[in-house]
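A.B. asks: sequence first, then the predicted structure, then my questions.
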Amino acid sequence: MENKEAQKLIDKILKNLDKTGINTEGLVENLKTLRGYALEAQIPLVVKVLRLTYEHIEANESFLIPILDDEPIEEDGDVVSGDNDPVESLKYLISLLKNLNNKGNIADLKEYRDLLNDF
């Protein structure tokens, strides 16, 4: 998102995740505020992903969607997910919002949207 206040809020969320992990109270409020910026900028994908994200966090007290893998690892014929750390996965999701001109970021946001919808 190009809004300077939104960029500052993204940075704040990422710093807070590093410091305190998934602290649901402040995090959910920040995600709702960030969603407001996405509404103003008329970015429907980001609006949807942020709503699904904070609803997921409220319901589960964590972020249970694993970080996206570029290439899944196979062990003995089974696909093994890489990093299941909720904080790292959420940090990756939030960092995707910093550059919405990147087609890879948009593709990953769509994948997160689908995973959150299916959860």
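C.D. replies: Now that the structure is in, tell me what you want to look at. Treat the numbers as computed from the prediction; the structure is a model and nothing was measured. Numbering: from 1, shown residues only.
A.B. asks: can we go C-alpha only for contacts and neighbour counts from here?
C.D. replies: Noted.
A.B. asks: residue contacts, residue 97?
C.D. replies: 1, 10, 46, 105 (C-alpha atoms under 8 Å, 6 or more residues apart in numbering).
A.B. asks: got it, and residue 65?
C.D. replies: Residue 65 neighbours (C-alpha under 8 Å, 6+ apart): 84, 86, 89, 112, 115-116.
A.B. asks: which of those count as buried?
C.D. replies: 86, 89, 112, 116 (16 or more other C-alpha atoms under 10 Å).
A.B. asks: just say helix, strand or coil for residue 67.
C.D. replies: coil (DSSP: H, G, I helix; E, B strand; the rest coil).
A.B. asks: mind checking how far it is from residue 91?
C.D. replies: Separation of residue 67 from residue 91 (C-alpha to C-alpha, to the nearest Å): 9 Å.
A.B. asks: use this one as the comparison:
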Amino acid sequence: MENKKANKLVDKIIEDLGKTGINSDTLIDDLKELRTYALEEQVPLVVKVLRYTYEHIEENDSFLIPIPDDEPIDEETTSSDNDTVKDPVESLKYLISLTKSLNNKMNISDLKDYRDALMAH
């Protein structure tokens, strides 16, 4: 995002995740605040992903969405291999970091993957 306050908040969220893990109370408030910056900048994909993210955390008290694969999914891979989240904190840190650089096409692609995974969950 372009807003410096939004980027500082992204850094704060990532730092907090590193220190305390998924602490629902402050994390959800921070995600809601970050979402207001995305609304101001009129970035509907980020607005939606952030809302789905904090709703998912409220519901599950964790982040159960894995980091999107760089490789196309191999037909022989079972869905249970892809559904396991090795590190919920790392996945959430990655998702939040994607919002900093929305000019990067890979970031947009990964945000869309997160959106779809959150909707399916």
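C.D. replies: Noted; the coordinates are in hand. Keep in mind that this is a model prediction, so the values were computed, not measured.
A.B. asks: if we can go back for a sec, of all the buried ones among the contacts of residue 65 of the first structure, which comes closest to residue 53 of the first structure?
C.D. replies: Comparing those against residue 53 of the first structure with C-alpha to C-alpha places residue 116 closest, at 7.2 Å.
A.B. asks: residue nearest the centroid of the second structure?
C.D. replies: By C-alpha atoms, centre = their mean, the second structure has its centre lying nearest to residue 95, at 3.0 Å.
A.B. asks: how about that one, what's its match in the first structure?
C.D. replies: Using TM-score structural alignment, the partner of residue 95 of the second structure in the first structure is residue 93.
A.B. asks: pretty sure that match is touching residue 110, no?
C.D. replies: No. Residue 93 of the first structure lies out of contact with residue 110 (C-alpha atoms under 8 Å); the separation is 10.6 Å.
A.B. asks: distance of residue 47 of the second structure from residue 1 of the second structure?
C.D. replies: Distance, residue 47 of the second structure to residue 1 of the second structure, using C-alpha to C-alpha: 11 Å.
A.B. asks: find the residues that touch each one of those two.
C.D. replies: Counting by C-alpha under 8 Å, 6+ apart, the common neighbours of residue 47 of the second structure and residue 1 are residue 38.
A.B. asks: mind listing the helices for the first structure?
C.D. replies: Secondary structure of the first structure by DSSP state H: the helices cover 4-20, 24-40, 44-60, 86-96, 103-118.
A.B. asks: for residue 77 of the first structure, which of those is the nearest?
C.D. replies: Of the helices of the first structure, nearest to residue 77 of the first structure by C-alpha to C-alpha is helix 103-118, at 22.6 Å.
A.B. asks: ok now the closest one, how far from the chain's centre?
C.D. replies: In terms of C-alpha atoms, centre = their mean, to the nearest Å, the centre of helix 103-118 of the first structure is found 9 Å from the chain centre.
A.B. asks: likewise for stretch 97-117 of the second structure?
C.D. replies: On C-alpha atoms, centre = their mean, the centre of stretch 97-117 of the second structure falls 9 Å from the chain's centre.
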